[in-house]
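Colleague: Have a look at this prediction, sequence included:
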Amino acid sequence: MSAEELAVEPVAAARRLLGATLWSGAVGARIVEVEAYGGDPAGPWHDPAAHSGRGRTPRNAVMFGPPGHLYVYFSYGMHTCVNVTSGPDGVASAVLIRAAEIIAGHETVRERRPAARTDAALARGPGNVGSALGISLRDYGIDLFDPRAPIRLELGTPITDPSAIGIGPRVGVSLAADRPWRLWLIDSPAVSAYRRSPRAPRAEKSA
């Protein structure tokens, strides 16, 4: 398993990350919910909802690099959100980790997430993923496939059963709000609830 498996279009990369394990020290988290994000107008997957949607900046530069690196950012001044870069080197895209199941290091995570009432809630929601794994802005750009890295990604076996995966619009984005780029494992209790942004245009109803 290598980062080259993520050098694909955003939704394919998101699908590949479902069921993968993200390790941060002794804490392991099985990824159960993701959102795909594309890039700038010059690339093949223009996505106005992505941080890279308007072009390269110091903040989003890692999204334009090779796949399999950590892109982290601060959301609402309080949450560290965790993303894995995807697509070929030079083309911006990344996958947001929206939810995970903790499979190792439960006691450590419970200390980090005392407000979580159940184990299923320990890493439910993108901000909680970052808190549960102890990831900070200092971890920006880490190569997740470097065996010496403090944060590592194990892709595992691809999930090939389409009935095991839910597909729907992304949460909380006001642009490209109906793009079905959120994927999740249907049988996981850790998956977060869908919330449409109040700033998004009203979804069109099918005839």
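Modeller: Happy to help now that I have it. Numbering: from 1, shown residues only.

Colleague: From now on I want contacts and neighbour counts done on CA atoms only, so please keep to that.
Modeller: Noted.

Colleague: For V109, pull up the helix or strand it's in.
Modeller: Taking DSSP states H and E as the definition, one finds V109 inside helix 106-112.

Colleague: buried sites along that helix?
Modeller: H106, V109, R110, R112 (16 or more other Cα atoms under 10 Å).

Colleague: How about stretch 96-106?
Modeller: Applying 16+ other Cα under 10 Å to stretch 96-106 flags L96, I97, R98, A99, A100, E101, I102, G105, H106 as buried.

Colleague: Show me these that map onto helices.
Modeller: Within the buried residues of stretch 96-106, residues falling in helices by DSSP state H are H106.

Colleague: Now tabulate the buried residues of stretch 96-106 in CSV and tack on distance to I165.
Modeller: Formatted as CSV, these follow (distance: Cα to Cα, whole Å):
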residue, distance to I165
L96, 16
I97, 15
R98, 14
A99, 14
A100, 14
E101, 16
I102, 19
G105, 26
H106, 26
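
Colleague: which ones among the buried residues of stretch 96-106 are found in strands?
Modeller: L96, I97, R98, A99, A100, E101, I102 (DSSP state E).

Colleague: Alongside the first one, take a look at this:
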Amino acid sequence: MTALVFPGQGSQAVGMAADALAASPLAADLFAQADAALADSGLPRPLSQLCAEGPEAELRATEIAQPALLAAGYIYYRLAADRIAAPGCAAGHSLGEYTALVAAEVLDFTTALRLVRRRGELMRDAAATQPGTMAAIIGLDDDVVEALCAAAPDVAVPANFNSPGQVVVSGSAAGVAAVVAEAKAAGGRAMPLRVAGAFHSPLMADAAAQMADELARVELRPAQLPVVQNVTAQ
């Protein structure tokens, strides 16, 4: 079975989709749609220019990286669609689930761009009011990492079960630091993530509540292929 899997935040890079923009009328048209959809959203420059030229510091900002990644991911999918055997499902890592929903025609492209632009703004604001961080814990069983999080002196939760032996934890700086220290003492390894906040943790609760209000106003269409959800893996 062929699966479509779309990347999440952290995968952005200056120049992404610039080759497609220069060579493909379809890519140019989709980028034009993206630029028009976000023209009044407060971006410092058109999204197509931010993807192609950066600078990296701006492209890395949560509220810019999210629509940029969705646009680039969907454009590459559309360019490759006629060479992909009928996909059996779509999925995405965090933000990438929105791209998967566009590929499955649950959301239209421009609506999804506006949603993830707003999602990025809400996550940015939540991180500013309740700062935090994330780290990948490698080489320990899931239940061990869960126990370390539960015992942490401040907010720390398992945020992403990426694969057997790799769990991303998220929370306050003190909480994550405590989990990292205990994980190393237990024989695991830890890799701090270059993120702007404690994503997928209780510190994002305000952003999640406001995003739920945004989603309640959006029409979701029947999926044209199954989308595997991040929360349940179903």
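Modeller: Nice, I can see it. Model, not experiment: these values are computed from the prediction.

Colleague: Can you give me the TM-score here?
Modeller: The TM-score (TM-score structural alignment, normalised by the length of the first structure) is 0.27; 95 aligned residues with a Cα RMSD of 5.3 Å.

Colleague: Out of the ones in strands among the buried residues of stretch 96-106 of the first structure, flag the one nearest to V72 of the first structure.
Modeller: L96 (9.3 Å; Cα to Cα).

Colleague: Quickly find the element holding the spatially closest residue to that closest one that is not a sequence neighbour.
Modeller: Distances taken as Cα to Cα, 6 or more residues apart in numbering place N83 nearest to L96 of the first structure, at 4.3 Å, with adjacent residues excluded. Taking DSSP H and E as the criterion, N83 of the first structure maps to strand 79-85.

Colleague: Which strands or helices does that strand pack on?
Modeller: strand 70-75, strand 94-104, helix 126-133 (3 or more Cα pairs under 8 Å, 6 or more residues apart in numbering; DSSP states H and E).

Colleague: Output the contacting helices and strands for the longest strand belonging to the second structure.
Modeller: Identified as the longest strand of the second structure according to DSSP E is strand 156-163. Other helices and strands packing on strand 156-163 of the second structure, by 3+ Cα pairs under 8 Å, 6+ apart, are helix 142-151, strand 166-171, helix 173-185.

Colleague: now these in a markdown table, with mean neighbour count and distance to F31 of the second structure?
Modeller: Output for these, formatted as a markdown table (neighbours: other Cα atoms under 10 Å; distance: least, Cα to Cα, whole Å):
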| stretch | mean neighbour count | distance to F31 of the second structure |
| --- | --- | --- |
| helix 142-151 | 18 | 41 |
| strand 166-171 | 26 | 33 |
| helix 173-185 | 20 | 38 |
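
Colleague: To A126 of the second structure, which of these lies closest?
Modeller: Going by Cα to Cα, the one of these nearest A126 of the second structure is strand 166-171, 12.3 Å.

Colleague: on that earlier part again, let me know which of the helices and strands packed on strand 156-163 of the second structure is the nearest to A3 of the second structure.
Modeller: Short answer: strand 166-171, nearest of those by Cα to Cα, at 21.8 Å.

Colleague: what is the orientation angle of that closest one with helix 142-151?
Modeller: 10 degrees (axes from the mean of the first three to the mean of the last three Cα atoms, to 10 degrees).

Colleague: between strand 166-171 of the second structure and helix 173-185, how many degrees?
Modeller: 150 degrees.

Colleague: Tell me which other helices or strands strand 166-171 of the second structure touches.
Modeller: Using 3+ Cα pairs under 8 Å, 6+ apart, strand 166-171 of the second structure sits against strand 133-138, helix 142-151, strand 156-163.

Colleague: the inter-axis angle of the longest one versus strand 133-138?
Modeller: What that stands for is helix 142-151 of the second structure. Using the same axes, to 10 degrees: helix 142-151 of the second structure against strand 133-138 is 150 degrees.

Colleague: who touches helix 142-151 of the second structure?
Modeller: 137, 155-158, 161, 164-167, 169, 175, 179, 182-183 (Cα atoms under 8 Å, 6 or more residues apart in numbering).

Colleague: Closest one of those to L26 of the second structure?
Modeller: F161 (35.8 Å).

Colleague: count of neighbours near that closest one?
Modeller: 15 (other Cα atoms under 10 Å).

Colleague: wait, isn't it in contact with V169?
Modeller: No: with contact defined as Cα atoms under 8 Å, F161 of the second structure does not reach V169; the gap is 9.0 Å.

Colleague: show me where the second structure has helices.
Modeller: Using DSSP H, helices in the second structure cover 18-23, 25-37, 47-53, 56-60, 62-80, 96-103, 109-129, 142-151, 173-185, 205-216.

Colleague: In terms of secondary structure, what does the last one contact?
Modeller: Under the contact criterion of 3+ Cα pairs under 8 Å, 6+ apart, helix 205-216 of the second structure touches helix 109-129.

Colleague: Does the helix it packs on pack against any helices or strands, and if so which?
Modeller: Using 3+ Cα pairs under 8 Å, 6+ apart, helix 109-129 of the second structure sits against helix 25-37, helix 62-80, helix 96-103, helix 205-216.

Colleague: Out of the ones you listed, indicate the one that is most buried.
Modeller: Mean neighbours per residue, mean count of other Cα atoms under 10 Å, is largest over those for helix 96-103, with a mean of 27.

Colleague: export the helices of the second structure to TSV and tack on distance to F6 of the second structure?
Modeller: Listed next are the helices of the second structure as TSV, based on distance: least, Cα to Cα, whole Å:
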stretch	distance to F6 of the second structure
helix 18-23	17
helix 25-37	17
helix 47-53	17
helix 56-60	18
helix 62-80	7
helix 96-103	5
helix 109-129	14
helix 142-151	24
helix 173-185	27
helix 205-216	20
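
Colleague: So which of those is nearest L4 of the second structure?
Modeller: Minimum separation from L4 of the second structure across the helices of the second structure (Cα to Cα) falls at helix 96-103, 7.4 Å.
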